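Asker: Okay, here's the prediction I keep looking at, along with the sequence it came from:
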Amino acid sequence: MHTPSSSGADDFDFEFGSFAVHHRRLDRRLSGCEDWTTFEGRCTTRPILGGLGNLEDNELDLPEGRYRAVALRSFDSGSGQWAIWWLDGRAPHALDVPVKGRFDGPIGLFYADDVLDGRDIKVRFTWDKRNLDEPRWEQAFSADGGTTWETNWVMRFTRVGEAD
């Protein structure tokens, strides 16, 4: 039986503050596409829920125009897992399926089952916080139950201010 604990509740504290974000996104997902679009952005992250969650406010400067999005994270001290939701300002009433997982040292892995273009997929977020001033995030999809993964979005963060 897992004992409730706040151990792990500080896993995302490295992201508090402001960052410039370099995005690299695959143009089409799970279709054999090898073309990537790069663009810049910014984000600011702050704690919520008394430290058991955080809110990441994003500006993304796609070639076709800027949009806003939010990552909402909450920590369950009973399971020791984080849940991460994504809300895209271009579809403000469609909260993405949450990915759930935890950090093992500086690497965090988070998974969900979702649907892409009518087919079932698995989603994986990988957070790498080995460099606290330049963390990295990757999103990958699998159409074969997690046997193979296609990375389709990479974000490199560069701190632009002191952590709050």
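Answerer: That came through, no problem.
Asker: Could you use CA atoms for every contact and neighbour count after this?
Answerer: Noted.
Asker: how near is residue 91 to residue 68?
Answerer: Computed with CA to CA, to the nearest Å, the distance linking residue 91 and residue 68 is 10 Å.
Asker: before we move on, what about residue 80?
Answerer: For residue 80 relative to residue 68 (CA to CA), the value is 30 Å.
Asker: try residue 104
Answerer: 30 Å.
Asker: neighbour-wise, which of the two wins?
Answerer: Between residue 104 and residue 68, residue 68 has the larger neighbour count (other CA atoms under 10 Å), namely 17 against 10.
Asker: got the contact list for the more buried one?
Answerer: 57, 58, 59, 60, 88, 89, 90 (CA atoms under 8 Å, 6 or more residues apart in numbering).
Asker: Among these, the buried ones, what's the PyMOL command?
Answerer: The buried residues among the contacts of residue 68 can be selected in PyMOL (16 or more other CA atoms under 10 Å) with this line:
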select buried, resi 57+58+59+60+88
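Asker: Is the nearest residue to residue 151 once chain neighbours are set aside in a helix, a strand, or coil?
Answerer: Leaving out its chain neighbours, the residue that sits closest to residue 151 by CA to CA, 6 or more residues apart in numbering is residue 140, at 4.0 Å. Under the three-state scheme (DSSP: H, G, I helix; E, B strand; the rest coil), residue 140 adopts strand.
Asker: Below is an additional structure, to be compared with the one above:
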Amino acid sequence: MNDFDFLHGSWDVANRRLTAPLGSGPATWVEFSGHAVVRPLFGGAGNIDEITFPTLGRQGVTLRLFDHETGRWSIHWSDSRTGRPDPPVVGGFTGDRGDFHGEDTYDGRPIGVHFTWYRLGRLFWILSAEPAASGAVDGKAEVRAVYWTYSGAPTTRPGAVPGVAGPARSGRDGLGPDTARWEHEFSADGGRTWELNWTMDLTRTGHVGA
């Protein structure tokens, strides 16, 4: 039930949005900034996510709740322009990817809605197996912290960090990812095809309580 613990904290958000989803003309995208603060609820079985779009002059709020009976999450979004919640999307995570589906209407026609969450970069420690050519003290291997975007479990590979000699071992810092991505899609044909219409690329600015 702690799938969304990685999101707790504050984030800068780079948005890219399609101006006319499901339109027949050429695709036109707009970009705008955002800042989000996510606070946990129910010991990790929920959270509330408040986002501000300063250049648009509006805000949004997301409520995420974990259903203990079904083991699935429901995600509820509302925009300050309407003050009304959209129909929820429901789903869960497999590894570092979460998929959530729902139904809504757009321009008077029924559509399918798909949210995708990606847990991306984590802060890793990198420990060289032998002293680096520079920076080592008294022949001891040095430790450096780096950001490494990855998918899946940490691996061992030589030459992973410039200046660190020999095979490098990596480990998670335990604080969760420092980058994440959200994607929003519509389908007007019952899920046979999907059109991407909004992305958010998130970069952490603080952890919970920071």
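Answerer: Yes, it's here. Everything numeric in this text was worked out from a predicted model, so none of it was measured.
Asker: per the alignment, the residue nearest to residue 151 of the first structure corresponds to what in the second structure?
Answerer: Using TM-score structural alignment as the criterion, the counterpart of residue 140 of the first structure in the second structure is residue 185.
Asker: What of residue 26 of the first structure?
Answerer: Match for residue 26 of the first structure (TM-score structural alignment): residue 18.
Asker: Its match and residue 198 touch, don't they?
Answerer: Yes. The pair residue 18 of the second structure and residue 198 qualifies as a contact (CA atoms under 8 Å) at a distance of 6.2 Å.
Asker: more neighbours, those two?
Answerer: Taking neighbours as other CA under 10 Å, residue 18 of the second structure and residue 198 compare with residue 198 leading, 20 against 17.
Asker: now the more buried one: how far from residue 84 of the second structure?
Answerer: Residue 198 of the second structure is 20 Å from residue 84 of the second structure, by CA to CA.
Asker: for residue 10 of the first structure, what are its contacts?
Answerer: 51, 52.
Asker: ok so it is a helix residue?
Answerer: No. Counting by three-state DSSP, residue 10 of the first structure is not found in a helix; it is coil.
Asker: how about it, what's its partner in the second structure?
Answerer: Residue 10 of the first structure maps onto residue 2 in the second structure, by TM-score structural alignment.
Asker: likewise residue 107 of the first structure?
Answerer: Using TM-score structural alignment, residue 107 of the first structure pairs with residue 97 in the second structure.
Asker: Just give the nearest non-adjacent residue to that match, would you?
Answerer: residue 118 (4.8 Å).
Asker: One more: residue 163 of the first structure?
Answerer: residue 17 (4.3 Å).
Asker: check contacts around the one you found.
Answerer: 44, 45, 46, 159, 161, 162, 163, 164.
Asker: which SSE is the counterpart of the second one in the second structure in?
Answerer: Counting by TM-score structural alignment, residue 45 of the first structure corresponds to residue 38 in the second structure. Element membership of residue 38 of the second structure [criterion: DSSP states H and E] is strand 29-41.
Asker: Go ahead and confirm residue 94 of the first structure touches residue 85.
Answerer: No. Contact criterion CA under 8 Å: residue 94 of the first structure and residue 85 do not qualify, at 10.4 Å.
Asker: Mind checking which of these two has more residues around it?
Answerer: residue 85 (16 against 11).
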